[in-house]
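Undergrad: This is a predicted model, with the sequence first.
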Amino acid sequence: MQDKNRPITITSNGGKSSSTLPLSTSPLPIHSSVLTQQFSDIIRRYKYYCQHIQRLLKETEKSYDEINDTRVLAPEKMSKIHLSKSDREYLDALKTRPLALIICSQSYSGKSRFVNELLNEQLLPESPIIDNNAVVRMIRIKNHPIHGASFSISGSFELINADIMYKAVSWATVPRDDLIVNGTNEHNSLLNNDDNLTDDYEQQETASLEIRKPLELLSDDLQIVITPSNQNLNMKQIYLQITENIVPIFIYIIDQEILSPNDIDELRFFRSIVPNEPILFIRIDQSDNSSNMSEAPCVQTFRQLCDLGFLSFLNTESTDNTSDTTPLFQSDMIDNGLTNFTLFLNYVLKHIDRLTIRAVGILQRSHELCLDLFNDSAFDMARDILITPKRLSYAREKEKNLYESLIALTNSKQNEIQKLILQAVDEMHEVLADEACSLEIPGIELTDQLTVKNARDLKKCTSAIQEQILVRLNETIANKLLDSINVLHDNYIGTLTRCLFSLEGSRDEDESELSASKALQE
């Protein structure tokens, strides 16, 4: 027979821990100082890793800015290595938001019992002071040297000095009327001076109670958030309310033998809206009714959670912790959780390790992509260094061939041009003589024998006749050359086109750009 007082642990990964932080292997009582010390060590190491991650992020952004300023990589390549908006928000959340244990349960009784045991004090009233049908508001517990409490609404304005909204309280256990929505006590010890705050049950969201007091287990970087009970809110509203400005660690207390149909529906809906959030299920029901059942209650509960997809009979924990669409790791279940908190510490340690591993994975992917781009750029530069001298040599050779071809073409047409000029002169000889005789030159005085009077007038007449003859010859020669110019143009263009085609064929042509040979043809 199995000892019924012995803690039973059911985990999705065989109870193995990947952390190197030394934890006590013997069962720790919940009031043990070793528990408090180990819990503080876990949170302290988490914050140290977060600071190191932020330092890596700062150095990464500085390096990317230098790369962008020096134009080493093209802008389209730089856009690939920058962190996405979701990744940047995740890294910023690790820096600015504290960790929070989100305590959920089948009933308020399970939440209050677990929190009181965890804090080792009777902070929350338990049954029968508050029954499981009461409408209980959300509770947030923080560590602070001064004992105080306040009410706040999610998404409301934040005060510059947050201390003024807390009122000093003297109670050790939270009064019932401060927790119950629509309490019957009109003289609430905390609200009797606040006329503007109403607790209308029909509102979509009620004010949450924030408690701060000296708590050895908690620190400035850790909070406890207790979900509201029996409020008229859907699961998505509750999730947004309890996870505001925190990094959540979900803990679900099972204080009954098995999950009820309503519990199963709520868990199924929770998994549908946030499939990447694991949950630690802790059974605290120690009633002995297994003799009347074919299976122990813990086994039945385990099967229910397997059917919901939170747990598995096999080790399905993924080694890829960087995906946003799959859980960081599978949920776990601890039986008789109040008698041994070592397993609880193991889960918290694994959870925050996965958070930091995911953050490091985001930076690693960005660094690897940047290095890949640099490797590609270096390969392209090395290739250019090897082939550029060959391209220059080839271009010089083709340029020389083009020059020689054009010179040969010009020389071959030289005789034809000379023949055209001589032919034009012969044809216009008589016409030019007649035009020279009839040319009127102003400012010239002739003698009776039609001769000029002095050498200056003779020179002026000679210049005018030469100019007239050259103009007429140029017009005639130009008209005769028009036909041969088209032939010469085709020869020149044909030679240039062949050379350009040859040069362009030595590289991969970009079809989106107009090549020089096509432009020359157009």
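TA: That came through fine.

Undergrad: can we go C-alpha only for contacts and neighbour counts from here?
TA: Noted.

Undergrad: mind listing the strands for this protein?
TA: Secondary structure of the chain (DSSP state E): strands at 9-10, 99-105, 139-143, 148-152, 167-168, 208-213, 222-226, 247-254, 279-283, 332-335.

Undergrad: want to compare, so here's the second one:
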Amino acid sequence: MLTSVPQEFRKFSSHCYTLRMILKDTSRSLEDIQANLSLGEELKEKLSSNVIGTLNHMLDDCYPGVLVFGQSCHAKAAFINYILEQSVLPLHSNNWRWIRLSYGLVKEVRLTLEHEYEIVEKLQAYEKPWITVPEIDLKRTEQEASADHCQALEIRLNTTFLKDKVNILVPPDYPSEYLSDILLKYLNSILPVIIYVVSDESLNDAHIKEIQVIKETFQDLPILFVSIMESDGITTSESLTESEQHFLQESSNNQSSISKSEQPNKKIWHLRNQLINLGYLSKNENNIFPVSRSFCTECNNSLICDYECKEKFVIFVQHTFKSYLLNMASMLSMIHNECLKSFILTTFDMAREIQITPQRIKYAQMTEAGLYRSLMDIAGKKQEEIAKIIQSTLQDMKQNAGEILGDCYNEGSNSQQPSAKPTTVEIQQVVLNKLGNYVAGQLVQSVGCLHENFTGTLQRCLENLEKNCKDQDGNVLASDAVKKIISAAYSIELKSSTSFSVIHSFIERLRKFLHSFQMPWVACSPQQYDFTWRLQTVINMLDSLSSSKLAKTVSTQFQEVVRSSHEAFQSAMRSLENQLSGKLERMEEQRIAIRKQYAPRFARLALESTSLCDLVQWGMPVLSREIGRGQYGVVFACERWGGVDPCAIKSVVPPDDRHWNDLAMEFYYTRTIPEHPRIVKLRGSVIDHQYGGGCSSAVLLIMERMSRDLYCGLRNGLSWPVRLQIAIDVIEGIRYLHSQGLVHRDIKLKNVLLDNDNRAKLTDFGFCIPEAMMSGSVVGTPVHMAPELLSGHYDSSVDVYAFGILFWYICANQVRLPYVFEQFHNKEQLWTSVRKGLRPECLPIFSKACWNLMERCWSAAPEDRPPLGEVQPILETIWRKATVDSPATGKIRET
């Protein structure tokens, strides 16, 4: 009924307040992240500021209102008078100003500009009491001919319909070309419920253009078309004949089209067909959604008759408000989920960086040390080999002395020189350059294998370590030092005066040595320096060179370069290690902050926003009988909710913020797990703030209802093949969780649920968490907890250990504790014994294959436990054998 409209506005206002509080917490948290975390800028780029700005505008600056358009002022007046149940607006009128009707304790009228500034003007409504607003006060003046200067008539009424901040707005009846500008200018702060009132049998071109402008302005918002049957107002059901009422009631319930010949009211069906042809109505749906139907964010346009207005107008308002709420809550939920995804990925990257960086440093130091030792070995222990290389080179040069001179002199030339010294210097330069090139080439070949062994991986490792520490403190980079070491052996640049080459240094020393005394082959008297003389000079010079001395010189110089580069590398690595140590400490601090502070905060916000979506879309679930009780909540049966029938509801009342955060993280991880046949899927959540009479808030987690848990199944008796099938199902579920990067951490009998066919699904993800988000907290059920859980350093293999204990129960076909565990009076004694190696006893009914599998799964060392991909084939082999041995009791497993 129309009296329910204020209630819908009240509910909408309440939900908007909740969203406003969530948005403020979200904005504060994002500012905190941007100020304190390295991923703050990355999140800022991912989350467009337009999203937060749009939400702030919708929640802080906007208010809901019924926006009434129509074919004429008469049609709009008839509709408004009907829903207000009084003749407020004159029927036969036109050329209206803006009209806004709102609630007031005293009936009054005032004129405003842009709905804000009151205009002091004498209105006829001031002169005497009125029931209907004087027509002259509604009409625009000549000065208001422009759409930019249109004044608004504010009407306040003390009526129930307008309570709870219900506003009705009627735009002025300007031509459609001005309408868009008017709506954008004056309705920027309105969340409209759009009504279009039709009084004629069809729409003309001007009306069609007006509707098109409305759709373009308000994008995807739905429009409720209301057809007025009578010229003097909205028809009531009493004015129809009994047969017409009966037919129209049936047509209201029937969603299929009806032929004109069967219609008692041809007018509305003619209008309906026109709207269908224009694309404003669906052919298969001539009415708005029933209340019981599932709701989506896209609400369709609808057409109703005036006699349906009391019922269907309320539903349309409800659906429009749902659309607003779902869109806003979905935008908030998107922000929260995006942040949580970034947190998880970032903590994975941080954990990997914290773990791998010391290994990279260690690898770089070991590899460079190996390179240094290898080069020093070549320079020291292989000096004789270098001498042989030089001796061989000298012999080759003597045999090809003519070719050496041919590079600088033409054979047979007879040039005159004023003295022997310039010619001798030229010959020295030629000989030494040739010698250097030959020796360098041979030396590079002798150590060439080191290039492949030490360059690629080491260089990439160092560049990765230095990428965030480059050029800090002005120190030499470790990668540059390695390049110098490698350059000493491979990059010999003899022609460059700036080259840091071993052979180049050797040649310079040799040249100084030769210049320090008079050459024995240089005559004191002038002579002709022909080609024969030069050739003899070259041979004499080569004869005078000692290969052993040259080898020693090369070796010494080579060692000096390598040692110097090695010391530079060690210094650079010490500086790099100090920088990375500080960086890793800051990274670990941020990882802890994300895990303990930011992720739980956003998970709680995500729980609130998503729960509001579910509440708006599906309503509050109705709890039925209690079907289970656990450590952290009570499980109730529930009939159909959210398309799940039947479903189970886990009701949890978190006592403090820590439990709220834990529950929120469970909700997020469970909600994001994709559909899988071996995982109980969480279908939705609702926060019940009135739980327990309003003294506390409860989180209702809705999931599919299963038949029983494995504890009850074993207690009631299950055949051996069925139990093996359950074990295989559990392994499949754990493997799937691990593939999603999650660790369950609480595999036990009560967390394995069975359906009507005794197929198993994992549930209760209260301790489920990504590996990188694990803080080392001690969680789980004592009997199923791996020894390393107590140390705080563990990984996904704890689920393999827990499965080993679970498999003991499955094979034993009992729920009683293993005998060796029953003797302990508290969990501390049990944990102490488990750390020392105590495990469940082997029962006589266990096969060797089953017992071996259990022992491997609950091995003390995590690395000794088998991967689940190996466990599953073993179980399947045992299952196949069991079905052959007892085919009557075994179920053939689906593939």
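TA: Now that the structure is in, tell me what you want to look at. This is a predicted model, so every value here is computed, not measured.

Undergrad: one step back: how about CSV for the strands of the first structure, with distance to residue 343 of the first structure and mean neighbour count added?
TA: Below are the strands of the first structure laid out as CSV (distance: least, C-alpha to C-alpha, whole Å; neighbours: other C-alpha atoms under 10 Å):
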stretch, distance to residue 343 of the first structure, mean neighbour count
strand 9-10, 8, 18
strand 99-105, 15, 22
strand 139-143, 23, 21
strand 148-152, 32, 20
strand 167-168, 36, 14
strand 208-213, 27, 20
strand 222-226, 18, 23
strand 247-254, 13, 22
strand 279-283, 10, 24
strand 332-335, 7, 27
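
Undergrad: Residue 313 of the first structure is nearest to which of the ones you listed?
TA: strand 9-10 (9.6 Å; C-alpha to C-alpha).

Undergrad: which bit of the second structure covers that closest one?
TA: Counting by TM-score structural alignment, strand 9-10 of the first structure falls onto no part of the second structure.

Undergrad: Tell me which other helices or strands that strand touches.
TA: strand 332-335 (3 or more C-alpha pairs under 8 Å, 6 or more residues apart in numbering; DSSP states H and E).

Undergrad: so the strand it packs on matches what in the second structure?
TA: Using TM-score structural alignment, strand 332-335 of the first structure lines up with residues 302-305 of the second structure.

Undergrad: any idea what residue 37 of the second structure aligns with in the first structure?
TA: Here residue 37 of the second structure is matched to residue 71 in the first structure, going by TM-score structural alignment.

Undergrad: quick one: the match of strand 332-335 of the first structure to the first structure mean distance?
TA: Once fitted to the first structure, stretch 302-305 of the second structure is off its aligned match by 1.2 Å on average (mean C-alpha distance after the TM-score superposition for the first structure).

Undergrad: now do stretch 330-342 of the second structure
TA: Stretch 330-342 of the second structure sits 0.9 Å off on average (mean C-alpha distance after the TM-score superposition for the first structure).

Undergrad: Give me the contact list for that stretch.
TA: 23, 26, 43, 47, 51, 599, 602-603, 605-606, 609-610, 613 (C-alpha atoms under 8 Å, 6 or more residues apart in numbering).

Undergrad: Kindly report the same for stretch 427-445 of the second structure.
TA: 386, 389-390, 393-394, 397, 404-405, 408, 489-490, 492, 494, 503-504, 507, 511, 534, 537-538, 541.

Undergrad: so who does the residue nearest the centre of the first structure touch?
TA: Geometric centre of the first structure, nearest residue: residue 84, 1.0 Å, by C-alpha atoms, centre = their mean. By C-alpha under 8 Å, 6+ apart, the contact set of residue 84 of the first structure is empty.

Undergrad: follow-up on the earlier one: rebuild the strands of the first structure as TSV, extending it with distance to residue 485 of the first structure.
TA: Below are those laid out as TSV (distance: least, C-alpha to C-alpha, whole Å):
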stretch	distance to residue 485 of the first structure
strand 9-10	97
strand 99-105	87
strand 139-143	94
strand 148-152	92
strand 167-168	102
strand 208-213	94
strand 222-226	91
strand 247-254	83
strand 279-283	89
strand 332-335	91
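
Undergrad: which one of the ones you listed lies closest to residue 413 of the first structure?
TA: Closest among those, using C-alpha to C-alpha: strand 247-254, at 87.4 Å.

Undergrad: Give the aligned equivalent of the residue nearest to the centre of the first structure in the second structure.
TA: Using TM-score structural alignment, the equivalent of residue 84 of the first structure in the second structure is residue 49.

Undergrad: Have a look at the second structure and report its longest helix.
TA: If you go by DSSP state H, the second structure has its longest helix at helix 309-380.

Undergrad: What about residue 212 of the second structure, how many residues nearby?
TA: For residue 212 of the second structure, the count of nearby residues is 14 (other C-alpha atoms under 10 Å).

Undergrad: quick one, what contacts the closest residue to residue 207 of the first structure other than its chain neighbours?
TA: Spatial nearest neighbour of residue 207 of the first structure, excluding adjacent residues (C-alpha to C-alpha, 6 or more residues apart in numbering): residue 153 at 4.8 Å. When contacts are counted by C-alpha under 8 Å, 6+ apart, residue 153 of the first structure is found next to 205-208.

Undergrad: same check, this time on residue 288 of the second structure
TA: The contact partners of residue 288 of the second structure, by C-alpha under 8 Å, 6+ apart, come to 300-303, 312, 315-316.

Undergrad: Now with 7 Å, please.
TA: For residue 288 of the second structure, the contacting residues are residue 302, by C-alpha atoms under 7 Å, 6 or more residues apart in numbering.

Undergrad: Would you mind finding the match for residue 365 of the second structure in the first structure?
TA: Checking TM-score structural alignment: residue 365 of the second structure goes with residue 396.
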